[in-house]
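S.K.: Return a 3D structure for these sequence lines:
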Amino acid sequence: MRTANEEQRTPADPAVHHGSVTAQELRHVLAGVPTGIVVVAAEVDDRIVGLSANSFTSISMEPPLVSISFGHTSTTWPLLRRATRWGISVLGEGQADVLAQLRQPAHERFDNLDMEVRSGAAWINGALATLTTETEAEIEAGDHVLTLLRVIDLARDTGQRPLIYFGSDTHRIAHRTSADVAQEAGSAGGDERGGRPRRRCA
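M.R.: As a prediction, this is how the structure comes out:
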């Protein structure tokens, strides 16, 4: 017979989930963590190579470090690591079409994209933010390589909002202004004590 406490446990509770976590389980759970989407690219042998990633994260402010992880099965990673500098483009909400283009074969990914190349680093023009990085360290991490990158230059377009990756698909952030919130509160017009509309006196 189960107790009340046992019935309330979830699969995330260590007392319930004993065995090894599978890759499928981890992928399913982490799909519930919203992330931004970046494109990391560089010019190697006179052509642009790169890929999209949602493993981009800030590591340190002093020194300025960020990180991206690459799977050992990636065929783009060995090419990228030959470049001395990488460009990282943070995609804005209007750039979902960029991801569709990046699903093309590696040698065609950047053919129809508006790119800027400088000192070997490459960026998507019109991105929400861009960073120029140099590899600081590579750390073996299971079936991935975690790359620590030193940021040497960066810029941001504050007029844009990010493209979000959540539930294995792309999304936009719903934008509600303070005026929207105030209008919704006014439309509700309920009394907190009884939930009935308040009467206004003339």
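
S.K.: CA only for contacts and neighbour counts going forward, please
M.R.: Will do.

S.K.: Residues in contact with stretch 145-158: which ones?
M.R.: 63-72, 127-140 (C-alpha atoms under 8 Å, 6 or more residues apart in numbering).

S.K.: And this one, please, so the two structures can be compared:
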Amino acid sequence: MTISTTIDPAEFRKVLGSYPTGVCVITALDGEKPAGMVVGSFTSVSLDPPLVGFFPDKSSSSWPLIEAHGHFAVNVMGSDQQDVCRSVSAKGAEKFVGVDYVVSDHNLPVIAGSIATIECKLYSVTEAGDHWFVLGEVLRMETTSEDAPMLFHRGRYGSFAEGA
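M.R.: Below you'll find the model as predicted:
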């Protein structure tokens, strides 16, 4: 027996927006220039092999550029990097104007000030409704700061505060 349920998209976003997520910028090179996108869906997936994942929207103009590179970096944003997120999430070719980054040994843009960086080889891409489920095999990773992470909750950026 199949039960049909209609879920209102606005209610879906509202309810799931109650769940806070970390904020990452996924980067790769498009020729000589950086390509990137902000995601709140990053997660660890497997220890053996070491895999991580995220879910880009199928309508993303940045994801095809990253996918074509075959490798990507996950830059975990610190709570003080809202300006980076706003720049990278903007439409157009000027996403990285004013964003400080270096190109790693794996030929990936690593954003300065990120609290951690995870460099990956594209492992798989699976259709998941109106998104893609992207898995990356970890090639290199490092924690560069003990600063507070940036969080996204109910449509706003914020930070982590320890309880008393």
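
S.K.: What value does the TM-score take for this pair?
M.R.: Once superposed, chain against chain, the TM-score is 0.91 (TM-score structural alignment, normalised by the length of structure 2); 160 aligned residues with a C-alpha RMSD of 1.5 Å.

S.K.: and the contacts of stretch 145-158 of structure 1, which are buried?
M.R.: Using 16 or more other C-alpha atoms under 10 Å as the burial test, the contacts of stretch 145-158 of structure 1 include 65-70, 127-135 as buried.

S.K.: what stretch of structure 2 does stretch 121-134 of structure 1 fall on?
M.R.: Following TM-score structural alignment, the aligned partner range for stretch 121-134 of structure 1 in structure 2 is 108-121.

S.K.: Oh, that last question was meant for stretch 63-83 of structure 1, not what I typed.
M.R.: Using TM-score structural alignment, stretch 63-83 of structure 1 pairs with 49-69 in structure 2.

S.K.: Measure the mean distance from the one helix or strand residue 64 of structure 2 maps to to structure 1 post-superposition.
M.R.: If you go by DSSP states H and E, residue 64 of structure 2 is part of helix 63-69. Overlaying structure 1 shows helix 63-69 of structure 2 at a mean distance of 0.9 Å from the equivalent residues (mean C-alpha distance after the TM-score superposition for structure 1).

S.K.: which residues touch that helix?
M.R.: By C-alpha under 8 Å, 6+ apart, helix 63-69 of structure 2 touches 27, 28, 29, 30, 35, 36, 37, 56, 72, 122.

S.K.: List the contacts of the spatially closest residue to residue 84 of structure 1 that is not a sequence neighbour.
M.R.: Nearest residue to residue 84 of structure 1, sequence neighbours excluded (C-alpha to C-alpha, 6 or more residues apart in numbering): residue 134, at 6.2 Å. Residues near residue 134 of structure 1 by C-alpha under 8 Å, 6+ apart: 84, 85, 86, 149, 150, 151, 152.

S.K.: which of those residues does structure 2 keep?
M.R.: Retained in structure 2 by both residues aligned by TM-score structural alignment, their matches' C-alpha atoms under 8 Å are the following of these: 84, 85, 86, 149, 150, 151, 152.

S.K.: Residue 141 of structure 2 -> structure 1?
M.R.: Aligned partner of residue 141 of structure 2 by TM-score structural alignment: residue 154.

S.K.: average gap between the helix or strand where its match lies and structure 2?
M.R.: In this structure, residue 154 of structure 1 sits in strand 144-156 according to DSSP H and E. Following superposition, strand 144-156 of structure 1 is found to deviate from structure 2 by 0.7 Å on average (mean C-alpha distance after the TM-score superposition for structure 1).
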